[in-house]
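Student: Pasting the sequence and the predicted model now:
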Amino acid sequence: MSRTLLFACDLSAENRAAFARAIRLANETGARLDIVHVLDPYLPRRILHDLEEAVVADIAATLTDIREDYALSEPASLIQTVAGSPYAEIIREAHEREADMIILGAHRKRGQPDLVGGTTLARVLRSAPCPVLSVSHPATQAWQDILVPVDFSLTCRHTLRETLKRFPEGRLTLLHAWNIPGERELGSDSDYARWRDQEVAKLRRHLEQETEQLMSELDDVPELELELEQGDPLEVLMTRLRRQPPDLLALGSRGQLGRQSQITERLLAEPHCDIMLCRAW
């Protein structure tokens, strides 16, 4: 079955980076690029018809401009408009087209996590049947450095599998945040320090075994590096992104139906890199 990438185009200047990345990914994967723009369903029918023609023409012109700017080949593509609620139509189109991935531009209200929840991007992330890419950086090069926060959850294993499958030539860094009871009270005690170091070593071996088992299921695997950092998972991740932002962050949705997790809201409000959010299973 041929692959389909669904790009939700809103015609804004901020959407241009996502458009370029969508074209690049379609070329690299051999997928068809379906470009969808959602129109206001409450416009008069005659205006809606004229607007539809203008939107399709504008998208086609933008596609040509971006290809020329980035020196990209023309992928197999389909441009279409639909009328309705943006997030609901994007989800519906993804289901009907059996999309392999949804691509959108980044959240525009940067630095305001409390405003993320009601955006089209956040709503799509909650209900998407496939991985969703939030793109905020220019598509000048392929994603090479990919960061994947890891734990022992089903969501994490699924996200890592999706990342390994989609980016076999990338360099993956697996980041795990750990906290061991008693660190604040006993951290200076030598016996406790030895016990703590033993526990961290066991944790590393466990993570390595989990990763090796998953890698054995795949034909091609990229270069991997495992990092263990002490602290709260959200703060460890945000510190890592500020200090050394990757090209792409691959994150699991944790299956939190109906609401965005705190970590996702922070990441969408502070996009240090492009983000791929995967469903929980």
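Tutor: Cool, the structure landed. Please read all numbers here as calculations on a predicted model, not as lab measurements.
Student: contacts, neighbours, all on C-alpha from now
Tutor: Noted.
Student: in stretch 35-45, what counts as buried?
Tutor: By neighbour count on 16 or more other Cα atoms under 10 Å, the buried set for stretch 35-45 is 35-39.
Student: okay, now Ile180: neighbour count?
Tutor: 11 (other Cα atoms under 10 Å).
Student: On the three-state scheme, the residue nearest to it when sequence neighbours are not counted is what?
Tutor: Nearest residue to Ile180, sequence neighbours excluded (Cα to Cα, 6 or more residues apart in numbering): Arg196, at 7.2 Å. Classification of Arg196 using DSSP: H, G, I helix; E, B strand; the rest coil returns helix.
Student: Relative to Thr4, how far out is Arg196?
Tutor: 48 Å (Cα to Cα, to the nearest Å).
Student: And Glu53, by the same measure?
Tutor: Using Cα to Cα, Glu53 is found at 23 Å from Thr4.
Student: got it, and Arg46?
Tutor: According to Cα to Cα, Arg46 stands 31 Å off from Thr4.
Student: For Ala88, list the residues it contacts.
Tutor: For Ala88, the contacting residues are Val124, by Cα atoms under 8 Å, 6 or more residues apart in numbering.
Student: here comes the other one, which I'd like you to weigh against the first:
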Amino acid sequence: MTLRTILFPTDFSGRCDRPRARAVQLARQSDAQLVLLHVLTEPDTELMASERCAELEHVEARLRAEVDDVTVTVTTILAHGDVANAILTAAKRVEADLIVAGISRHDEIGDFVVGTTVERLVRHAHAPVLVVKESARQDYQRMMVATDFSDCSAAALRTGLAMFPDAEVTLLHAYSVPLETLRGREGPAAALQAEIAFELSSFVESLDIGEEARERLQVNIDYGPVSQVARDHVRTSDTDLAVVGTRGRTALVAAALGSAARSLLADLECDVLLVRQRGDG
């Protein structure tokens, strides 16, 4: 997927600084158009038409001032109404290839964003949603793609590879084992390991990503809850982007943002790219 149009919704608050910087960096890197969206409250009907016009001009000027990089092509959109609906409408209108969003983990607004706006975007937008947490100090260097060997995680991997062709890529698979294995029975453990190895091999072979991309793949298979395995990997490998599908066989990639995906959004220290499988309604 080539990034041609990136949509960045902003409310001008401080929590938009990091996602704005990343949106600008991606637009510059990909030579993509950057569309800035601001959702206004319903207009004050008591204002005169000239006053409303002046207010809109002021907001649009402020919106344009968000980006001072002359190498980036910037378009602005002002909308009214529900924030999520406005973002979805704008994304469809401009045919956005990526929606860049921020997240706050320290107040009630953050809970609201994770629980409703981001979830609605992921469920209904045709474009992937990039949730930015870290400062955009450089291009993405190390990318982790969570996989449960489903078609959904394959789609997420293909999207990540296409968007960030220069990043190192690790396929991450977390597994649990039956209780009897925990008690020391080696037979089930060996069978499980063989099954995982077979599934992994079949999954990689089935990917239509080309040999060059296939050779870029590193693999990390570990036991434990996926959120913990992912957190450990991000911290030890200095991963700066996690890619997560939003439909698949496990709770990690539930049709809506399930508890595991919410945990990844809340706990991972890196940015998270959420990719909805096309054709799932």
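Tutor: Structure's in. What do you need? These numbers were taken from a predicted model, which means no experiment stands behind them.
Student: ok, back up a step: between Arg196 and Thr4 of structure 1, tell me which one has more neighbours.
Tutor: Thr4 (22 against 18).
Student: Identify the residues contacting that one.
Tutor: Thr4 of structure 1 neighbours (Cα under 8 Å, 6+ apart): 31-34, 97-101.
Student: likewise Arg216 of structure 2?
Tutor: 168-169.
Student: what's the counterpart of it in structure 1?
Tutor: Aligned counterpart of Arg216 of structure 2 in structure 1: Glu223 (TM-score structural alignment).
Student: cool, and Val226 of structure 2?
Tutor: So, by TM-score structural alignment, Val226 of structure 2 is matched to Pro233.
Student: got the contact list for its match?
Tutor: Pro233 of structure 1 touches 176-178, counting by Cα under 8 Å, 6+ apart.
Student: neighbour-wise, which of those leads?
Tutor: In terms of neighbours by other Cα under 10 Å, the contacts of Pro233 of structure 1 top out with His176 at 22 neighbours.
Student: what about the helices in structure 1?
Tutor: 16-29, 45-70, 86-97, 120-127, 154-166, 183-186, 190-215, 233-243, 262-269 (DSSP state H).
Student: Let's have these in a markdown table, adding distance to Gln256 of structure 1.
Tutor: Putting the helices of structure 1 into a markdown table (distance: least, Cα to Cα, whole Å) gives the following:
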| stretch | distance to Gln256 of structure 1 |
| --- | --- |
| helix 16-29 | 26 |
| helix 45-70 | 34 |
| helix 86-97 | 17 |
| helix 120-127 | 8 |
| helix 154-166 | 11 |
| helix 183-186 | 30 |
| helix 190-215 | 24 |
| helix 233-243 | 16 |
| helix 262-269 | 11 |
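Student: wait, which of those is closest to Lys109 of structure 1?
Tutor: The closest of those to Lys109 of structure 1 is helix 262-269. By Cα to Cα, the value is 6.6 Å.
Student: Also compute the angle for the closest one relative to helix 233-243, please.
Tutor: 20 degrees (axes from the mean of the first three to the mean of the last three Cα atoms, to 10 degrees).
Student: Where in structure 2 does helix 262-269 of structure 1 fall?
Tutor: The aligned range for helix 262-269 of structure 1 is 259-266, by TM-score structural alignment.
Student: average offset between the matching stretch and structure 1?
Tutor: Its aligned residues in structure 1 lie a mean 2.1 Å from stretch 259-266 of structure 2 after superposition (mean Cα distance after the TM-score superposition for structure 1).
Student: Go through that stretch and flag the buried ones.
Tutor: For stretch 259-266 of structure 2, burial by neighbour count (16+ other Cα under 10 Å) applies to 260-266.
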